[in-house]
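**Q** Below are the sequence and a predicted model; questions follow.
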Amino acid sequence: METHMLKTLEYPRVIQMLEDQASSDLGKGEVRRLQPADDWIKVKELLDETAEGMDLLRLKGDLSLEELKDIHSALRRSEIGGVLSAGELLDVAATIQAGKKVKRTMESLSEEEAELPLLRGLSSRLHDFSSLRKAIISAIDEEGRVMDEASPELARIRRSIMQIQQNVRAALENILRSPHYQKMLQEGIITQRNDRYVLPVKQEYRSAFGGIVHDQSASGQTVFIEPASVVTQNNRLRELEATEAKEVERILAALTEKVREAADDLRADAEVLTQWDVILAKARFGQVVKGVCPKLNQERFVHLKQARHPLIPAEEAVPIDVELGKDYRAIVITGPNTGGKTVSLKTIGLLALMAQSGMPIPAEEGSSVPVFSGVYADIGDEQSIEQNLSTFSAHMTHIIRILQKIDERSLVLLDELGAGTDPTEGAALAVAILEYLLDQGCRIVATTHYNELKVFAHARPGVINASVEFNEETLQPTYRLLIGVPGRSNAFNIASKLGLPQQIVELAKGQLSTEESRLEEMIGSLASDRRAAEEERRRAEALRKEAEALHRELEGKLEAWDQEKSKMREAARREARTIVSRARREADEVLRQLREWAKERQGSIKEHQLIEAKKRLEDAVPDMELPRKTPKDTAQSARKLQPGDEVLVKTIGQKGQVVEDFGNGEYQVQIGMLKMKARREDLEWKASPAVEKAAATGISSFSRSQSHVKPELDLRGKMVDEALAEIDKYLDDALLAGFHQVSLIHGKGTGALRKGVHRFLDRHQSVKEYRLGGQGEGGSGVTVVSLK
C-alpha cells in the first residue's frame, strides 16, 4: 500500500493508537512497521491470531509483556567475544521471564476451555531457559550489582574490603577526635578524593599535618590530605578493589558465555514474544474500540454492520451499514456538505486497511470483508501551491495515478468526483471514470453533488445511490448513511429557513429544468417515505417490547400462582397424612388387641382377615409425592416401555415391572404377586434392566468430566424444550468443571429461543446472573451466564 494512501485514510493515527497498547519497546517498534497485507492466507492468520488474543484476554484477563527487552545487540556482542554488563544480563533474564509467563498462562488454560491453536503453537516455540535465568538473578541484584553470593572468592574479597574500610575510618575518626589535629581541620568530616580516604585540612597547616595531598578547594583555603598513618591501608584497599573488579569481570564473562551458547534460541524467543506482544496489543485495541474480528470472504464483497470510524469516540460516532460487492459494485453517495459523506468514505477504506493488518474493526459481529490488492483514495483538497496545480488538476493527477495501478481486486474511494471544473463537463468526466472503474472490476465508493451521477447510479446495473441523512427541520445532518436513496442538496430549503425571501427562492426554482425538478421531487418523496417507514418501525418495535414485558409479567404471575397452589396442596397432604398416620397407629393397637383375643379364642378370628383390614388402612394413606414440572415430562410420556422396565403405576402408587406390551398403549404389569393391565398414561418409567445392572456392578453409565466441557454451548436450531434439557445438564457439567462463567449461543432469529433460555435461567438455582453478549462476545445472539 502506498504511504500517501495510508496517510489519506488516517491509517498512521490508528497505528499510533495500537502502539499505545503494546507492552514492550520491541512490540511498539513492530507495530510502527505494521502494514496491511494483500495475501488472503496471511490476513486470515493475522485475524485468527487477534481473535484468539481477544479470547485469551476475556478468559484470563490482561497479560502484560513489559519484561520483554531488546536483547539483540547484547546477543551480538556475546557472539563476537564481548562481556555483557550486569544490566544487559538482567535484560536477558527479564526476557526469559516474559517467555515463562506466556507458557505458564497457556498451560493454565485447558484446550477444553479454549483451543487457541495459533497461540499454543507460538508458545510451544519458546525454550526453557530457567537455569540460565536462575544463574543470572542469583548473581546480579535488581539494581544491576553483582552480589557477594555470586562466588566464594568475591564474598571473601568484599569482606576484606569492608574490614580495611572500617580500619581506615576508625583511624581517621581518631584523628578527628584528637585535640592536636582539630584546629588544623577545616571540617570534622571524612571524605574521598581519587578513591582515597582523606581529611579537609586548612591551607596553613598543610606541612604540619603531614601526609599526601590529593586535592584542594576552588578557593585554595582547604587541602584534602591522606594522613600518613592510613596510606598503607588505603593502598591495600585499592589493591582489593582491583581484585574485586577482576572477579566481577570473571563472573560476568562466565554468564556471558552461557548467553552466547543460547544466543540463537534466545533471539528466536525474542521474536516470538514480540509477535505475542503485537497480538495482545491488537486484542487490547479491540477492547478499546469495542471491535470485532471480521470474517474474511473470497467473493470480494464488503458487509459492515454498524461500522464506526475508530478515531471518533464511540459515544459520538454514528454507525453505518454498508453492503458492497454483491448486488452492486459501486455506491454513489450524495447529500449536503458537512453531512458525513467523507467520514463514511474514510470509514469504509480505513476498516478495510485495519482488517488486512489483522486488527479488530469497530463494527458488530457478522461483518465481513475481502482482501483487497490495494485501497486507493482521492479524498480532500489535493491542491499543490508548489506545483501551481488547481484543485481540479490535482484531483485528476491523483486519479490518473490510481487508474494506472488498479486491478479487479482493488477498492477505489473518490471524494467529490469531478469537482473543481465546469459542472457539465465535470459530471460527464465523473460518469466516464466510474464506467472505466466498473469495467476493471473494482469495488467503488464515490461522493458527489452532481444530479447526473444520481441518474447514472439509478440506471446503471451494479451501481446504487446512497445519501447522508439531513434533518430539514433543524438544518443539521444526522450523519446516517442511507443506502438506496439519493441525497438532496437542500439548498432551497436551507435558504428559506435562513430567511431568504420566498420570491427569490421561487425564482431560483424556476431556473431548474423540468428533469431536475422532477428528480428533486422524486428524491424528496423517497426521503419522506423512508422517514415514515422508520417511524412505523420504531412504533412497531415499541409495541413489541411492551408486549414482551406484558408477557413476562403474566408468566411471572402464573408461575407465582402455580407455586402458591403447590404449597396449598402440600399443606393439605401433610394434614391428611397426619390424620391417617394417627388412625394407623390406633388401628395397629386394635389389631394387636384382636390377636391377643384370637389366641384366647382359637378359631374365631382368622389371620388373613386381620391382614386385609390393615391393608385397607394403609391404602387410605395418600401418596405424598408431588408432581414436578420438568423439561423431561414430555419425553417421559413419549418413551416406549419395554418388558423388564421398572415403572410406577400412578393410579395405585405402587412400583412394578412391565411383563408384556399388548400394543395400542396397553401393558401388563406385575406388582409383587399381582398382575394387572394398565394404560401407558398411567405408567411412569423408572429404570431399565441395563441401567440397574450398571448400577449394581458399580459402573457409572454417565459421568461428567472437565475434559469434554467447553466454555460455551451452541443451541442454535434446537426447540425450546430440547434446549432447556441440554442447558440443565450443561450447567451441572460446567460447575463440576470449575467454570465461573459460560456462554449460551442461541442466535438472534425470532427471539423465541432466547426468551425460553432466559426464563429457565431465572429459575435455575446454579445461576448467579446473566446478560446478553457485548461487542466481541456475539451480541444479542449469546447469553453470558455467571455461575454461583
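**A** Structure received. Note that this is a predicted model, so its numbers are computed, not measured. Numbers count the residues shown, from 1 in each chain.
**Q** only C-alpha atoms for contact and neighbour calcs from this point on.
**A** Will do.
**Q** I'd guessed Glu408 sits against Ile444; true?
**A** No - Glu408 is beyond contact range of Ile444, at 10.8 Å (criterion: C-alpha atoms under 8 Å).
**Q** Strands of the stretch 351-500 of the chain, start to end?
**A** Along the stretch 351-500 of the chain, the segments classed as strands by DSSP state E, counting those that start in this stretch run 368-369, 374-378, 410-414, 443-448, 463-471, 476-483.
**Q** Return the list of helices and strands in contact with the shortest one.
**A** When you say that, I think you mean strand 368-369. Under the contact criterion of 3 or more C-alpha pairs under 8 Å, 6 or more residues apart in numbering; DSSP states H and E, strand 368-369 touches strand 295-296, strand 302-307.
**Q** Alongside the first one, take a look at this:
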Amino acid sequence: MNLNLLETNSEALLNLVDWQEVIGVLSHRMYFQDAKKKLEHRPLFCPKAELTQNFLAMDTYLENKNEFDQIINEELGYIKSDTDFSTLLKKLIRGHILDLGELNTLANIFSGYKKFKKHIRIFLNLTDDRVDQSTISLIETKFVRPIRTFVERNGEIHFDQHPMLSQIYKKILQIEAQIREELSILVKQNPYKDAIQYSEYDIINDRYVLAIRSDSYKSPLGQILFRSNSGMTLFVEPISLRDKGQMRIQFLAELDEIKNKICQEFSLFLHEYEKAFLEFKDYLLFMDSLKARCDYSYEYDLVRPTLCDDFQINIKNFWHPLIKNPVKNSIFLLTDQKGLIISGPNTGGKTVALKSIAISYMFLYSKLFLPAHEATIYPVCELYYLGSDGQNLTDGLSSFAAEARNYLLLLKNIQSDSLILIDEIFNSTSSEEASALAISLLYKLQEKVNTKVIISTHHQLLKTYMHNNKEYQSAHVEYDHEKNQPTYKLMVGQPGSSLAFKILSQLAKSFDLDEDLTTKAFEVYDQKQYLYEKLLDELSCKKSTYQKLLIEQTGLNHELKNQKQSMEGLLFIERKSLLESYQKQLEKLLKEARDLVQNVKEEKVQDKKKIFETISHLKSSLNREKEQMTSSLLVEQNYIDKILDIKEVVINHQYFSISLNKKVTVIFVNERKNEVSVLALKVNVILKADDLRLLKSQPPLNKHKNQIEITIQKDDDRPMEIDCRGMRLSEFETIVEQSLSGLYKGDIPYVNIIHGHGDGILKNWLRERIESDGALMWSTSEGNDGHTEIKLR
C-alpha cells in the first residue's frame, strides 16, 4: 500500500485530508466534464520549474482576468460541456464518418485553439507551436472555412447556403409549404373539422399528422400513425397528403445522402490530422483548468507561494479552505529543524492545523495558490498524512497493529525530501509506551535526508522530551480560560496541557452530573504529572493573556495612526471648502469688474461719481474677502520656535503643532515614549513632543475659541486695465511688472494689457513673459487679439 498522497490511488487516504470535498469546490468552476474528471485524481509531483511556470501563467491571467474570462467564456460556450473528447477523437483516429454536429465540434475546437494560441505560448512559455503553421493553414482552408459556409458555430445548419444541398433543400421547403397550406384548409372542413382534437398539426416519423379524437375516427380520415398514452387522441395522416408526404421523405433521404457525402469528405481529410486535434483539445482543457484555478484563487484570496531551494516551511496565516470564518495560524520551520510537536486539548484545532498544512502542499501540486496570507515552502517529493484508526478485523489487525504497520511501511518506503504529518501518534496504547515508540520513530526518520515531521500528541513524556530537543519546535493549541473554550489558535514555542480534567468537569455540568467526578481521578493520578500539566496550563494562560495585551496595544497604535490620518483629512477638507468659497466670491467680483469696464467702454455709464462708487465697492469687497481668507488659512506665528522637552509639556495647556499647523490642547503625556496626545478639531492625535512649540502667550484654560488678529496693509491702487499702445519696450516692461506685482499680492483680480494687434514687439514680449511664469495665465476676447488679460492660475 502506497501511503504517499502524491502517488496513492487510495480514496481513503485522500479523504483523511478531506481532499475530495476540497477539490470538489474547484471542479464546480470547470466547464468541461473531462477537465473535472482529470481533477478528481490525486495531484502529482512536478518539478519546481513547472510549478514556477504555472504560477507565472496564473499571475498573467489574473492581471487581465476580465479580458481572459470573456475570451474563454465566449469560445468554450460554443462547445457542449459534456463533450466526450476521448470518444470523439477515437472515432476520428479509427476513420469513422463524423456527423455535422461532431464536425462542428472539431471546428470549434480549432477556432478556440486559434483564439488562445498567442496566450497559450505565453502561459506555457513555448518558443515554437506544437502544431506547425502549414498544418493549421490546411485545416483552416480545407475544413473550417468550408464548413462555416453553411454551419454556424452554434450548430445551426443553413442548407440553402451549400451548393450541393441548396437545390434539394428548396424542394423540401416547397413541398412542406404545400402540405401546411392544405392542412390549414382541411381543419376547417368536414369530416376533419368536427373530428380534430385541436387545429394545429404535428410531425411524427417525418410525416405531417392531425390530432383526431378516438371516438370520431373513421378510416376515410387517413392512416393512424400514433396514439396518445390515454388512447383518446389518434395522430392521423390525411389520405390527400400521403403522396406529398412520401415525396417529402424521399427529398429528405436525398438531402441526407448528400450531407453524408460531405461529412465523409471532411472526415477523411481530418483523419490525417488527429494528432493536431489532440493538441487542440489539450489546449482547450488547459485554458478551462487555468480559468478555474484563477477563479478559485481570486475568490478565496489565495496567495502565490515562494518556492525555495532549502527545506524550510514558512506559512503565515494559513487556514482550512472548507471552514467558514476560520482561525488563521502560522508555522515556521527552519532548514536545520526536523519538525514540530503540537499538543493541547482535544477539539482545540490540532487535526485541522495538520490537514491545512497537507492541503497547502496538495494545492501546490494541483497548481493552485495556497490558502494563506504568505507562504515560502520547499517543494517536497513525498507527502504523508497518517491519522485514522486503521483497525481491520478482517485482516486481524487491532488499532495499534494497523497504526504500527503504517509506520513500518513508511520507514520502508520513504525517500528523501519528504514531509510527514501524523495526527495523534500511537494513540492506541499506553502513554509511556507510546511516547517511547514515538521518540524512537522520530529518531529513525531523522536518518532520512531532508525529511521533516509534524505530529500532534497528548503524550506527556513525548512532548516534554522533544521540547528539550533543539531540532524540534513545540507548539500547542490555545484555550480561553475565561470563556472555557478553545480559540483554535496555534501557539508556537512551548507544549500545552491536554486539560482533560477541566474539560470533563465542564462536560459533567452540562449533563447535570456531580462535579466531583474527577476527585477519584486526582487521587490516583501521578501528582508530578498533574503539577506538570497544571504548570503548562498556567504558562499557556499567561502567554495567552500577554498575546491579547499585545494585540490590543497593536490595535491601539493602529487606531491612533488612523486618527491622525483622519485629522489630516479634516484639515484638508476644511481648507478646500474655504478655497472654493473664496474662488466663487472672486469670480463674482471679477464679473462685476468686467461688466463695469465693458459698460464704461460702451458709454452705458457716464456718471463718474457712480463709476468711482462702484470701483470703491469692488475694492472694499475684494479686500474683505482677502482678509477673511487670510484669517481662515493662515495662523499668525505667535509661537516660540524652540523644541520643547517632554517634561516641559503641561496637560490642558495649548501649544502650536508644526505638523498640523494648528493650535492644539495637550490631554495626555507619555514621557517614556516621548509622545503627547492632543485634541485638534475634536480628534485625538498622537504627536512626538518635539512637534510642539510654546505659544508666545498662553490663552486662559477656560477659553474655548482663540481670536486670531491679522493686520493687512493695502498697497497703492493698481489699475486693472492699462492702455500701452505707443510705449517703448523699456517703459512697457516697467508698467507690466508693476501691474503683475499687484496681481501677485491679490490687490487686483486680473489685469488687462492693451498692446494693439499684429505681431508687435510689446505683445510678443508680454506673452513670452507670461508663459515663462507658471503662476500666470493669459487669454483674449474672441476676435480681439489686441489685448491680453492676465490672471493667476
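**A** That came through, no problem. Here the structure is a predicted model, which is why all the values come from computation and not from measurement.
**Q** Could I get the TM-score for this pair?
**A** TM-score of the superposed chains, computed with TM-score structural alignment, normalised by the length of structure 1, equals 0.65; 598 aligned residues with a C-alpha RMSD of 4.8 Å.
**Q** For the helices and strands packed on strand 368-369 of structure 1, could you give me CSV that also reports mean neighbour count and distance to Leu90 of structure 1?
**A** Shown next, in CSV, are these (neighbours: other C-alpha atoms under 10 Å; distance: least, C-alpha to C-alpha, whole Å):
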stretch, mean neighbour count, distance to Leu90 of structure 1
strand 295-296, 18, 43
strand 302-307, 21, 45
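**Q** Distance to Met54 of structure 1 for those strands - can I get that in TSV?
**A** Output for those, formatted as TSV (distance: least, C-alpha to C-alpha, whole Å):
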stretch	distance to Met54 of structure 1
strand 295-296	15
strand 302-307	19
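**Q** quick revisit: out of the strands of the stretch 351-500 of structure 1, flag the one nearest Arg595 of structure 1.
**A** Proximity of the strands of the stretch 351-500 of structure 1 to Arg595 of structure 1 was assessed by C-alpha to C-alpha; the nearest stretch is strand 368-369, lying at 88.5 Å.
**Q** which part of structure 2 lines up with the closest one?
**A** Mapped onto structure 2 using TM-score structural alignment, strand 368-369 of structure 1 spans residues 376-377.
**Q** just stretch 728-748 of structure 1 next, same as before
**A** Alignment of stretch 728-748 of structure 1 against structure 2: no match, by TM-score structural alignment.
**Q** one step back: could you take the strands of the stretch 351-500 of structure 1 and lay them out as JSON lines, with extra columns for mean neighbour count and distance to Val785 of structure 1?
**A** What follows is those, written out as JSON lines (neighbours: other C-alpha under 10 Å; distance: least, C-alpha to C-alpha, whole Å):
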{"stretch": "strand 368-369", "mean neighbour count": "22", "distance to Val785 of structure 1": "28"}
{"stretch": "strand 374-378", "mean neighbour count": "24", "distance to Val785 of structure 1": "42"}
{"stretch": "strand 410-414", "mean neighbour count": "23", "distance to Val785 of structure 1": "41"}
{"stretch": "strand 443-448", "mean neighbour count": "25", "distance to Val785 of structure 1": "42"}
{"stretch": "strand 463-471", "mean neighbour count": "23", "distance to Val785 of structure 1": "39"}
{"stretch": "strand 476-483", "mean neighbour count": "18", "distance to Val785 of structure 1": "34"}
